[in-house]
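Trainee: Structure for the following, please:
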Amino acid sequence: MNKNLPHIVEPLLTWFDCNKRELPWRRDKEPYHVWISEIMLQQTRIEAVMGYYARFLDALPDVESLSKVDDDALMKLWEGLGYYSRARNLKKAAVAIMDEYGGAFPQTYAELVKLPGIGEYTAGAIASICFDEKVPAVDGNVLRVIARVQGSKENVLLPQTKKTVTEQLKKIMPQRAGAFNEGLMELGELVCLPNGTPLCDSCPLNEHCTAYKKGLTEQLPVRVKKMKRRRADKSVLYLTSSDGRIAIEKRPDTGLLSGMYQLPNVEGFRTEEELRDILQEWGVEPIDITFTKKAKHVFTHIDWYMKAYHANVKKHHDHFIWVTADELKDSYPLPTAFQKLL
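Mentor: As a prediction, the model looks like this:
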């Protein structure tokens, strides 16, 4: 462990006490509130989460209501946040809490990490913030802060690096473990910014920071990605019937965007003539087909490139669900990728 690390505890806690943001999930230490916020904040900015968090808690104020919610209603509440498996795992975990713990939230890291969708970071956050357990919560912000403090050139995308940092933080974890973990996250969010642009002059840890002293903030942390991204081209059809209804269909129960609804689509970029033939194979008779727009949507490992076409159709077909615009807006969770084409 770098000799600087033990010295960050007190200045970090002092800074956090004076600078922490007033966020809705910080108003109390209710584990349900912290849990929902932490899951929403995965892969999503705080500013984007605020409205979703309020709406979610208004509809599902506790574990019991979450455990009983209809799947489509849950997906509708999550619509636009992306990474929809997070929402499905929330419900699975709520059901487990009701069945295995009588509705009482587990209070230890060891029990929390067993729940669906609750990994090491989220379990550490809940256990420390809500129950004062002295356990780290290591996310990307924390890895960046610690890498710079220690001047570490280890690849922060490797699981071993995260494991090492977790073990190091366990050795310096103070009594106020929750405040320490939140302070590290907050520092990464507000001061120790990514992409070589940290606000070092206002950082409470600068006198203990190797990267600051040696001018390494642009080089650290080291992030080396091994994975190649895939590309998928899609032709998407916005089909409207004579009474103004829109065709949608449900995606498979497994895989990307599982269980969500989508606009009908086919792989590859197709000509209007090819799309007319495809529609007829589906039992739908198009009156006209018109190209409307292009869009791109980025997932974790794959990029969708989409071309959208609008078609007025003479004939309904039971293969699709035909809904009004209001029903689509209120009752059917449509992923952001397809909303971009409406």
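Trainee: C-alpha only now, for contacts and for neighbours.
Mentor: OK.
Trainee: which residues does the closest residue to R276 other than its chain neighbours contact?
Mentor: Leaving aside its sequence neighbours, R276 sits nearest to P286 (CA to CA, 6 or more residues apart in numbering; 6.8 Å). Residues in contact with P286 (CA atoms under 8 Å, 6 or more residues apart in numbering) are R276, L279, Q280, A311, N312, V313, K314, K315.
Trainee: L57 now?
Mentor: So L57 contacts nothing (CA under 8 Å, 6+ apart).
Trainee: which SS state does it fall under?
Mentor: Assigned with DSSP: H, G, I helix; E, B strand; the rest coil, L57 falls in the helix class.
Trainee: now A308
Mentor: Relying on three-state DSSP, one would call A308 strand.
Trainee: what about it, neighbour count?
Mentor: 23 (other CA atoms under 10 Å).
Trainee: ok, now Y109?
Mentor: 23.
Trainee: quick one, what contacts it?
Mentor: A123, G124, I126, A127, E133, V135.
Trainee: residues contacting V113?
Mentor: G119, E120, T122, A123.
Trainee: how near is D318 to I248?
Mentor: In this view, D318 and I248 are 11 Å apart by CA to CA, to the nearest Å.
Trainee: what do you get for L257?
Mentor: Note on L257: its distance to I248, by CA to CA, is 14 Å.
Trainee: and these two? which has more neighbours close in?
Mentor: Taking neighbours as other CA under 10 Å, L257 and I248 compare with I248 leading, 22 against 18.
Trainee: in what helix or strand does that one lie?
Mentor: Assessed by DSSP states H and E, I248 sits inside strand 246-250.
Trainee: Next up, the contacts around A177.
Mentor: Contacts of A177 by CA under 8 Å, 6+ apart are S128, I129, D132, E133, K134, V135, P136.
Trainee: Could you rerun that using 10 Å?
Mentor: Counting by CA atoms under 10 Å, 6 or more residues apart in numbering, A177 makes contact with 13, 124-125, 127-137, 170, 183.
Trainee: Going by neighbour count, which of the residues you listed comes out on top?
Mentor: The most neighbours of any of the contacts of A177, using other CA under 10 Å, belong to P136, which has 30 neighbours.
Trainee: where's the closest residue in space to it that isn't next to it in sequence, which helix or strand?
Mentor: Distance criterion CA to CA, 6+ apart; nearest residue to P136, sequence neighbours excluded, is G124 at 5.6 Å. G124 is part of helix 120-131 when elements are defined by DSSP H and E.
Trainee: Show me where the stretch 101-250 of the chain has its helices.
Mentor: Remark: helices assigned in the stretch 101-250 of the chain by DSSP state H, counting those that start in this stretch are 109-112, 120-131, 140-150, 159-172, 177-190, 210-214.
Trainee: Following up with a second sequence; could you model it the same way so I can compare the two?
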Amino acid sequence: MPENSALQNINTKKFQQDLVGWYEAEKRDLPWRRERDPYKIWVSEIMLQQTRVDTVIPYFNRFMEQFPTVESLASADEDAVMKAWEGLGYYSRVRNLQSAVKEVAERYGGTVPSDRNEFLSLKGVGPYTGGAVLSIAYGLPEPAVDGNVMRVLSRILTIWDDIAKPSTRKVFEEAVRHLIYKEDPSSFNQALMELGAMICTPSSPSCLLCPVQNHCQAFEEGVQRELPVKTRKKSDKKVRIGALVLQAPDGTVLIEKRPESGLLAKLWQFPNMELPVGINPRGALASYMETEYGMTVQINPEKVTDITHVFTHLTWEIDVYVGTVDVKVQKDRTAFVPAHEIETYAFPVSHQKIWKHVKGMDQ
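Mentor: Got it, this is the predicted structure:
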């Protein structure tokens, strides 16, 4: 048993009954909760990472219509998969998911492995995803510790370890292993997640509505708003970018595919460059197009809009210009696309906004 006095003193059986009973009565009706298919549960868990439930629901339903099985996702065209994910962000999630699903199709005959080590060996499957899928789909007593669960248990057990440190996850995993309801690990893990999402929220926990308030050490001590302990991240880096929407004489628009790896890998975008401080954006963009693409372009004098896009670790401040090119030069990873087909390509949200604004100028 982990060395935590609150954990040693908790009435584990009563805690399980109170938590799971509340969950069974109050749980939200979510499409992936109607499933025991490990593939579909896996997809939902990947989508839910760093994304709100309300946002995920329509994406999950559409994704399942397009790729209802392991085999359908494994054999799907990568661009089609990226388009289906467009707008969810954190695109490495879906690239890793498709790679992992291909391995499931090839190595495991299309059946998601129920063995912990085999499942965790798949690309993009970490301890949380592994625990969630194995407990929900296969009923295995594996901990599924995410931010919600760490927040809930830090309060219930008054755990003062900094949850921003990767090593702290082990503390909470051990706590879950001690508390988990082995007769129904699926409901137990989902109940902890649901409690964190609906009741034990980050800044204003609804303690008077909490089904496990009687077990909560932080509530008893009045320190629930001080937990969990989480060190602040360093301030985000800001990057100024110039982006250019270029039209050829035949009305087609130049787009390019981002590199194979890195931020927003393999998504399509409009040509753009980081703008050094104090430089003239139009001149810089014209030189960039000449050097990188071999194209002489004419850029309108005024920028048409500016867009701010915030990532977890940096902020893009994008100045958007439009222009024309007289001679189309084809290069690797570039395409001149009819305007009415632009939206069939998968773009990051910032470049979707660019196109929405530019398209609106012509209407």
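Trainee: Redo the contacts of V113 of the first structure as TSV? Include neighbour count.
Mentor: Formatted as TSV, the contacts of V113 of the first structure follow (neighbours: other CA atoms under 10 Å):
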residue	neighbour count
G119	14
E120	19
T122	25
A123	26
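Trainee: Nearest to Q107 of the first structure among those residues?
Mentor: Closest approach to Q107 of the first structure among those (CA to CA): A123, at 9.6 Å.
Trainee: For the residue mapped onto that closest one from the second structure, list the residues it contacts.
Mentor: Mapped onto the second structure by TM-score structural alignment, A123 of the first structure lines up with G130. Residues near G130 of the second structure by CA under 10 Å, 6+ apart: 42, 45, 114-122, 124, 142-144.
Trainee: Against T324 of the first structure, how distant is the residue nearest to P136 of the first structure?
Mentor: In this view, G124 of the first structure and T324 of the first structure are 44 Å apart by CA to CA.
Trainee: And for H301 of the first structure?
Mentor: As for H301 of the first structure, its distance to T324 of the first structure is 33 Å (criterion: CA to CA).
Trainee: Between the two, which is the more surrounded one?
Mentor: The neighbour count for H301 of the first structure versus T324, taken as other CA under 10 Å, is higher for T324 (14 against 10).
Trainee: which residue sits closest to the counterpart of the more buried one in the second structure in space, ignoring its chain neighbours?
Mentor: Aligning on TM-score structural alignment places T324 of the first structure opposite P338 in the second structure. Nearest non-adjacent residue to P338 of the second structure, counting by CA to CA, 6+ apart: T252, 4.4 Å away.
Trainee: what do we get in the first structure for that neighbour?
Mentor: Checking with TM-score structural alignment, T252 of the second structure has R245 as its match.
Trainee: Likewise for S154 of the second structure?
Mentor: With TM-score structural alignment as the criterion, S154 of the second structure matches A147.
Trainee: now the nearest residue to its match once chain neighbours are set aside: how far from N141 of the first structure?
Mentor: Closest residue in space to A147 of the first structure, ignoring its immediate chain neighbours: P221 at 5.6 Å, by CA to CA, 6+ apart. Taken as CA to CA, the spacing of P221 of the first structure relative to N141 of the first structure amounts to 10 Å.
Trainee: intersection of neighbour lists for those two?
Mentor: Residues within reach of P221 of the first structure and of N141 at once, by CA under 10 Å, 6+ apart, are A147, P194.
Trainee: of these two, who's got more company?
Mentor: Ranked by neighbour count (other CA under 10 Å), P221 of the first structure and N141 place P221 first, with 26 against 19.
Trainee: OK, contacts around F67 of the second structure?
Mentor: Neighbouring residues of F67 of the second structure by CA under 10 Å, 6+ apart: K40, N61, L73, A74, S75, A76, V81, A84.
Trainee: Could you measure from it over to Y59 of the second structure?
Mentor: Computed as CA to CA, the F67 of the second structure to Y59 of the second structure distance reads 12 Å.
Trainee: Need the residues touching each of these two.
Mentor: A84.
Trainee: surely the match of S154 of the second structure meets C209?
Mentor: Yes: assessed by CA atoms under 10 Å, A147 of the first structure is found in contact with C209 at 9.3 Å.
Trainee: which residues are in contact with both of the two?
Mentor: Listed as contacting both A147 of the first structure and C209 by CA under 10 Å, 6+ apart are T217.
Trainee: What about the residue lying closest to N11 of the second structure once chain neighbours are set aside, how many residues nearby?
Mentor: Excluding the flanking residues, the one nearest N11 of the second structure by CA to CA, 6+ apart is H215, at 7.8 Å. By the criterion of other CA under 10 Å, H215 of the second structure has 22 neighbours.
Trainee: picking up where we left off before, enumerate every residue touching the match of S154 of the second structure.
Mentor: Contacts of A147 of the first structure by CA under 10 Å, 6+ apart are 141, 153-156, 161, 165, 209-211, 217, 220-222.
Trainee: Among the residues you listed, find me the one that's closest to R21 of the first structure.
Mentor: N141 (15.9 Å).
Trainee: Could you measure from the nearest residue to that closest one once chain neighbours are set aside over to E182 of the first structure?
Mentor: Ranked by CA to CA, 6+ apart and with sequence neighbours excluded, the top spatial neighbour of N141 of the first structure is G188, at 4.6 Å. Distance, G188 of the first structure to E182 of the first structure, by CA to CA: 10 Å.
Trainee: And for T336 of the first structure?
Mentor: Distance of T336 of the first structure to E182 of the first structure, given as CA to CA: 30 Å.
Trainee: what's the counterpart of T254 of the first structure in the second structure?
Mentor: Checking TM-score structural alignment: T254 of the first structure goes with S261.
Trainee: secondary structure class for that match?
Mentor: Three-state assignment for S261 of the second structure (three-state DSSP): coil.
Trainee: Can you get me a residue count around it?
Mentor: 9.
Trainee: tell me the contacts of it?
Mentor: S261 of the second structure makes contact with S92, according to CA under 10 Å, 6+ apart.
Trainee: now T324 of the second structure
Mentor: Contact partners of T324 of the second structure, counting by CA under 10 Å, 6+ apart, are 244-249, 251, 253-254, 296-300.
Trainee: 7 Å instead?
Mentor: L246, Q247, A248, V297, Q298, I299 (CA atoms under 7 Å, 6 or more residues apart in numbering).
Trainee: can you map out the strands along the first structure?
Mentor: Counting by DSSP state E, the first structure has strands at residues 230-240, 246-250, 261-262, 265-267, 286-298, 302-313, 321-323.
Trainee: Would you mind finding the most buried of those?
Mentor: strand 261-262 (a mean of 22; mean count of other CA atoms under 10 Å).
Trainee: Fine by me, we can end here.
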